[in-house]
Structure formats: C-alpha cells, structure tokens
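Participant: Kindly return the folded structure for what I paste below:
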Amino acid sequence: MAALELEALTKYYGDVRGIENVSLTVEEGEVFGFLGPNGAGKTTTIRTCMGFLSPTGGSVRVLGRDPTDEAEFLEARRRIGYLPSDPGLDPDRTGAAYLDLQADLKGETRRRELVDRFGLPAERRIGDLSRGNRQKVALVSAFMHDPELLVLDEPTAGLDPLLQEEFNALVEEAVADGATAFLSSHVLSEVQTLCDRVGIVRNGRLATVERVDDLLERAGKRVRVAVSGAGPRAGERTEGRVEDSLERLAGTHDVRVGEGTPTPVSFTYTGAYDDLVAWLAERPIANLDVRDAPLEDVFLRFYGEPDGEADEESAGTGSGDSAGVEA
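Facilitator: Next comes the predicted model:
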C-alpha cells in the first residue's frame, strides 16, 4: 500500500486556483520532497491531504484512508506526524503543556529524548520562545509518537544550521525504522540530502516528478566569479571578452557580465566540471562562489514563465490547520 496517493486533486478558493489535477504517489519507506516557490500550492496540497480542506475535485488517500471521511481518518491521524508551515501554537501554554495535550491525543514514546536532543526549554511559555524554539516544540510533537508517516511543511523554518543537521538525522532515523516522509520546501538544497524523489509544483499544477539526482543534474550550479582581467593569464593565448569565451564553454546559461575590475561574472552551469575548472584555471580569479542553482532558475529554464496566478497560501489562510488539532 502506498503511504500517500493523490489522484487529480483539485482545490479552488472561490475563483482562485489553489491546486489543480495534482496526481502523485508516495511509496512506503521513501522520503518525498514537494518543491515549489512560496504560493505554488504546497500548503494547500498538504492541508487537503490532512483533511483540513475539502477538495474541489479529485481524491486523496493517506495510509489507505480518505481524509474527507472524518470517522475513517481519525485512526490514521494518530499514525501521522504532522508539522504545519505555521503551527499556530497557543502562546499562553508552556511547551510542556502543549506536548502533554498532544500526548493525550496520539501518545508518545520518545518525547523526553527529543526535548533533550533539540535543547527545548519546554517549561517556558510558548509566547516567550524564539521562532526557532517554537519550531522545536512543533518538531517534537510531530516525531514523539514514532509515526508511520511524517507530513512536514517547511520543517526547518527558523532552525539554525546545526539544528537543521539534527533534523536531517532525525528523518533518516525514522525512515530507517520504516517510516515514510513527505516534506515541502521552496529550497532545492534543503531536500537534496534527504529525498529520494521530488515533485515540483508551480502555480497550483504539478510540473514534474523526478529523482533528486536527475533534477540536480539538470538544474546545474550557479557560478559567481570575479575575474581580474577578461582574458587568460599572462603568456597564454588571448580569447577576448569573457562572455565570448563562455559562449564556447558548453553548458553555460544565463550569463551576466558586470562592469569594473575585477569583472563580476555569473552564470548557470550544467556542463562537465572538468571543463569549468579548466576555464577558471586560465584566468586570474579574485573571488569564486559555486552553489546549487536557485529553484526559481530551474522553473524558468524547464517549466516556463510564471503565469501570474494569485498566491494560494494567502487565499487559504485561516483554514484551521494548527498543530493543536492535528490528532
């Protein structure tokens, strides 16, 4: 049985499209990333899967259950660890009191371990906590009962890099123990180390489902380099303008060359790394930065220009998806 099945799932807010004809399957034991820029439809999809929104059309099955059937879905919710994008925690409760409530609803097996692991000041009022510590409360709630399915909407928001690493380890451990994870993000690199496959949603429609390795290969790297002189090093052959030499370097896209000395150059690169290194080695480099291409660049290159749809996340605000009612 698949952990999550969406078939032509559609949700409109009046005349505003949230999602339309989204079909995908998340297999048991995999980590599936749901990628897209803010407002693309990620949260609407997750809220509908969790039963907080009624679909306009299509269907969804979560752990074999129909979220629109409240009685049928009640038991399944206890087997899900859900982290909303905005947990909506009661600011007057302490973290411990909130976790007590969640334990009454769905049980707990590892709460104390997770509180210690994340360094959560559980006895403090939630309203007095930083954004990162509020996120820790929600994370402990999502993981503390060893759920079969983790549904995580922008799970690392507000976490510092060390805690993001701890979160990654926690997901990997859960999956090693047999869990399935479905997590949304608008940052491609955030899901790179965790996910087996990703679905890319854009303006409410599913653009593609791909293996992470395949997507990264297509996306390429964003290269920013400051060149102290446009041509090769002294004594080597002259190639003229830096943009002319980049035109001959296979795999370059979106080349931008600024003014000044050193000359700022940026481009997306999908070619062979040896060729890029050879091109760089021919020039006096003042500064260099290479990182994964921004997800927005991936959209524009592979899936076309945005079509100007309204922001579905704003249209869906107030749908009652707080973590306090997740079970």
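Participant: going forward, measure contacts between C-alpha atoms and count neighbours the same way
Facilitator: Fine.
Participant: Regarding this structure, what is its longest helix?
Facilitator: Ranked by residue count and defined by DSSP state H, the top helix of the chain is helix 161-176.
Participant: Now do the strands in the stretch 101-250 of the chain.
Facilitator: Counting by DSSP state E, counting those that start in this stretch, one finds strands in the stretch 101-250 of the chain at the ranges 149-153, 180-185, 197-202, 205-211, 221-227.
Participant: Out of those, flag the one nearest Phe299.
Facilitator: strand 197-202 (8.0 Å; C-alpha to C-alpha).
Participant: other SSEs contacting that closest one?
Facilitator: Counting contacts by 3 or more C-alpha pairs under 8 Å, 6 or more residues apart in numbering; DSSP states H and E, strand 197-202 packs against strand 31-35, strand 205-211.
Participant: follow-up on the earlier one: return the distance of the longest helix of the chain from the chain's centre.
Facilitator: Relative to its chain's centre, helix 161-176 lies at 14 Å (C-alpha atoms, centre = their mean, to the nearest Å).
Participant: For that helix, buried residues please.
Facilitator: 163-164, 167-168, 171-172, 174-175 (16 or more other C-alpha atoms under 10 Å).
Participant: which helices and strands does it pack with?
Facilitator: Helices and strands touching helix 161-176, by 3+ C-alpha pairs under 8 Å, 6+ apart, are strand 180-185.
Participant: how far does the strand it packs on sit from the chain's center?
Facilitator: For strand 180-185, the distance to the chain centre is 8 Å (C-alpha atoms, centre = their mean).
Participant: what's the angle from it to helix 161-176?
Facilitator: Interaxial angle, strand 180-185 versus helix 161-176 (axes from the mean of the first three to the mean of the last three C-alpha atoms, to 10 degrees): 150 degrees.
Participant: Now do strand 180-185 against strand 197-202: the angle between them, please.
Facilitator: Going by the same axes, to 10 degrees, strand 180-185 makes 40 degrees with strand 197-202.
Participant: got the contact list for strand 180-185?
Facilitator: 3, 26-37, 42-43, 148-155, 171, 174-175, 191 (C-alpha atoms under 8 Å, 6 or more residues apart in numbering).
Participant: Check these for burial and list the buried ones.
Facilitator: Among the contacts of strand 180-185, those classed as buried by 16+ other C-alpha under 10 Å are 3, 26, 28-37, 42-43, 148-155, 171, 174-175, 191.
Participant: I'd like the structure of this one too, to check against the first:
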Amino acid sequence: MCTSESAGPAVEVRGLSKRFGRHLAVDDLTLTVAPGVVFGLIGPNGAGKTTTLRMLLDVIRPTAGVVRVLGQDPRRVGPALRRRIGYVPGDLRLDGRVTGRRLLAFYAGVSGGVRSGEADALAERLGVELDRPVRTLSKGNRQKLGLVQAFWHRPELLVLDEPTSGLDPLLQREFLALVREARDAGQTVLLSSHVLSELQQVADEIVVLAHGRVVAEGDVASLRLSTVRHVQVGLGDTSVEAVQAALAPIGTLREVDVREQGGAVRVSATADGEIDPLVKALARFRVLDLSAQEPDLEESVLRLYGQEGTGG
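Facilitator: Sure, this is the predicted structure:
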C-alpha cells in the first residue's frame, strides 16, 4: 500500500538543465508535481521528456538545477528512494533464458513489499504469460512485464516513460485503468507520452515540452491542445462563390481552399477555436460529407511553441 513519508510535492524541479556536449537537452526546467495526481509530460521526440525523467531517478546527473523526489535528493539516497518508485523506461530492454516469472522474482527482491499473487493478478489483466522465456516474448509482452514490475509493489510514485509503446488498443485501455486506480489509491503518476489522447483521458495536469523547455502547462481543458481541426467538406447544389461568401466572415478559419470538384464544391480549411460558426455557415448548403480531424501532437506542440514566442 502506498504510504507517503514526505509532506509537500511528490516531485520538485528548479532550474534543471542537462547538456550533452554542445546540445542542451533540458533548458532551465522548473515544475512541481503534487502528490496523488496524474501528471503528464508531453511533447514530440527530442523534447527532453526522457532526459528529465532519468535525472529524477539519478540515472543521469543534471548539469545544473535542483531535484527533489518524494522530499529527497535522488543523488544522495540511492536505492532507498528507488524502492518507493515504480519505473518503466522508454527504452525497456528485457532479455534472457529465464521466464518472466523468474525475472519478476529477481525484481521483487530489489523492490521489496510485493504482495503474494500480485504478479499473477497484474499479468492476467495485461495478458502476459509469465512462464515463457523472456527472449521469446514480443515487444508488447516485454512491455507488459515492465508494467507489472512497476505497479506490483504499489509505490508512492510511478514514473512511466512512453509506457504503452508496443501495446494494442485494448491493453492501452487496461493500462489507463491501472493509472486511474493508482491515483485513486493516493499514488502519484508521472507519465511521459507523445500520444495526446492518452493524457487527455487520465492526466490531471500536463506540461508541454519542446526543445527542452516548457511551452505550456495546466489542465487538459485549459491547454486547448485539440481546438484546431482540419476540416474537409463536400457541398452540393451551390457554387464556389456562394460558399466563399458564406465563409468569409468566419475569423477562426485559415488555409481555406474552396473549389469545384466532381460535381460538388469541396472545402478544405483549418478551424482554430470554436467550430460552431463554421457549422452554422455550412448549414445553409446541402452537405454531402464532412470530416474534422485533430492535428497530430507535434503540430499542436509546434503551434504552442510559436505562440510562446520562444521559437528557433
């Protein structure tokens, strides 16, 4: 059972930087993770997510800055702190002739505090066979073993770096259920992902990283990461000129392209913000088809990065 030994934030980072030669991977990062929440780190590949998580766990040392995890300095307390943490690395590598069960037994000796039957219960939920040699398992099944060893001792803090990599959609749903249960039990979850939909479902707070810096932070709703939509519409019984006139007053549209194609008027546009004005403008025509697609995460992050005016 999760028992917090520290008051205050679960994770606190101030002025954290990491430089690899001339490359600045993390740049003056400051963030605070409250206990008992799901905290999302999101951003495109190379944003600094994995480097940040590794510094929290003392896998690598920061170039500058202060790190506190569960009230302690991870550089000083070592294994005693890591036993209070469940960790899935972004580059999880499991191999060998031993079975999953034998491997987990080894990890149990490291983690401590694993309840009897916990491994089997989690393995059943995630659909992984514990009695097969690890080297015969698919990437997805190895990832499931990693999740079992992270969750099974019910740590105070879960640090999960791209944890659903290799999992099919049904297993991703089960993983999100595990995250919600951990939060409900008072555990803190620090979840790194480049999949926006994952964090939209479970995160209480999100920090968006780009080029090692925070470009946005807040709850999912306030960040408005998904208010941009790429819209494709087919309209009948009208003309290009009529459609252009109807769309002209809508200030939230950009990249508008209206043309006649295949006996219909085709509209392609990007709606930035409320989509209601566009829907009402189109309602006066006969709509043959309509699709509205959210941009991918990288596009959303780059848009935020540009809004912050820190680009380059």
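Participant: care to give me the TM-score?
Facilitator: The TM-score (TM-score structural alignment, normalised by the length of the second structure) is 0.87; 298 aligned residues with a C-alpha RMSD of 2.3 Å.
Participant: Specify the stretch among the helices and strands packed on strand 197-202 of the first structure that is closest to Gly260 of the first structure.
Facilitator: That would be strand 31-35 among those, by C-alpha to C-alpha, at 37.1 Å.
Participant: Out of the helices and strands packed on strand 197-202 of the first structure, which gets nearest to Leu249 of the first structure?
Facilitator: Nearest to Leu249 of the first structure among those is strand 205-211; the distance by C-alpha to C-alpha comes to 27.1 Å.
Participant: Check which helices and strands that closest one is in contact with.
Facilitator: By 3+ C-alpha pairs under 8 Å, 6+ apart, strand 205-211 of the first structure packs against strand 16-26, strand 197-202.
Participant: Deepest-packed of those strands, please.
Facilitator: strand 197-202 (a mean of 23; mean count of other C-alpha atoms under 10 Å).
Participant: What is the corresponding segment of the second structure for that one?
Facilitator: The alignment of strand 197-202 of the first structure onto the second structure (TM-score structural alignment) spans residues 205-210.
Participant: average gap between that stretch and the first structure?
Facilitator: Here the mean offset of stretch 205-210 of the second structure against the first structure after fitting is 0.7 Å, by mean C-alpha distance after the TM-score superposition for the first structure.
Participant: Show me how far that stretch is from its chain's centre.
Facilitator: 9 Å.
Participant: And the contacts of that stretch?
Facilitator: If you take C-alpha under 8 Å, 6+ apart as the criterion, stretch 205-210 of the second structure is touched by 37-44, 46-49, 199, 214-220, 301-302, 305.
Participant: what does stretch 43-56 of the first structure give?
Facilitator: When contacts are defined by C-alpha under 8 Å, 6+ apart, stretch 43-56 of the first structure is touched by residues 9-12, 18-19, 60-62, 67-68, 70, 85, 151, 153, 184, 312-313, 316, 319-321.
Participant: Please check these and keep the buried ones.
Facilitator: 9-12, 18-19, 60-62, 67-68, 85, 151, 153, 184, 312-313, 316, 321.
Participant: any idea how far Leu92 of the second structure is from the residue located most distally from the centre of the second structure?
Facilitator: Most distant from the centre of the second structure: Asp237, at 44.4 Å, with distances by C-alpha atoms, centre = their mean. Remark: distance between Asp237 of the second structure and Leu92 of the second structure (C-alpha to C-alpha, to the nearest Å) = 57 Å.
Participant: Point to the residue nearest the middle of the second structure.
Facilitator: Ser193 (2.6 Å).
Participant: could you measure the nearest residue to Gly311 of the second structure once chain neighbours are set aside against Leu158 of the second structure, distance?
Facilitator: Leaving aside its sequence neighbours, Gly311 of the second structure sits nearest to Tyr305 (C-alpha to C-alpha, 6 or more residues apart in numbering; 6.3 Å). Per C-alpha to C-alpha, Tyr305 of the second structure is found 28 Å from Leu158 of the second structure.
Participant: Let me see the contact set for the counterpart of Pro155 of the first structure in the second structure.
Facilitator: Taking TM-score structural alignment, the alignment pairs Pro155 of the first structure with Pro163 from the second structure. The contact partners of Pro163 of the second structure, taken as C-alpha under 8 Å, 6+ apart, are 88-90, 143, 147, 191-193.
Participant: and which of those residues is nearest Arg254 of the second structure?
Facilitator: Among the contacts of Pro163 of the second structure, and counting by C-alpha to C-alpha, the member closest to Arg254 of the second structure is Ser193, at 29.0 Å.
Participant: From Asp104 of the first structure, how far off is the counterpart of the closest one in the first structure?
Facilitator: Ser193 of the second structure maps onto Ser185 in the first structure when the alignment is built from TM-score structural alignment. Ser185 of the first structure is 30 Å from Asp104 of the first structure, where distance means C-alpha to C-alpha.
Participant: Kindly report the same for Arg77 of the first structure.
Facilitator: Distance from Arg77 of the first structure to Asp104 of the first structure, by C-alpha to C-alpha: 13 Å.
Participant: of those two, who's got more company?
Facilitator: More neighbours surround Arg77 than the other of Arg77 of the first structure and Asp104, with 24 against 10 (other C-alpha atoms under 10 Å).
Participant: mind checking what that one lines up with in the second structure?
Facilitator: Correspondence of Arg77 of the first structure to the second structure, assessed by TM-score structural alignment: Arg82.
Participant: Just the helices from the stretch 1-150 of the first structure, written as ranges.
Facilitator: Counting by DSSP state H, counting those that start in this stretch, the stretch 1-150 of the first structure has helices at residues 42-49, 70-77, 95-106, 111-118, 131-143.
Participant: average offset between the third one and the second structure?
Facilitator: Per the superposition on the second structure, helix 95-106 of the first structure and its aligned residues are separated by 1.2 Å on average (mean C-alpha distance after the TM-score superposition for the first structure).
Participant: What's the local residue count around the counterpart of Leu6 of the first structure in the second structure?
Facilitator: Using TM-score structural alignment as the criterion, Leu6 of the first structure maps onto Val13 of the second structure. Val13 of the second structure: 19 surrounding residues under other C-alpha under 10 Å.
Participant: Starting from Asp131 of the second structure, give me the distance back to Val13 of the second structure.
Facilitator: According to C-alpha to C-alpha, Val13 of the second structure stands 41 Å off from Asp131 of the second structure.
Participant: Disregarding residues adjacent in the polypeptide, which is nearest to His48 of the second structure?
Facilitator: Slight slip there: residue 48 of the second structure is Gly, not His. With C-alpha to C-alpha, 6+ apart as the criterion, Gly48 of the second structure has its nearest non-adjacent residue at 4.7 Å, and that residue is Gly212.
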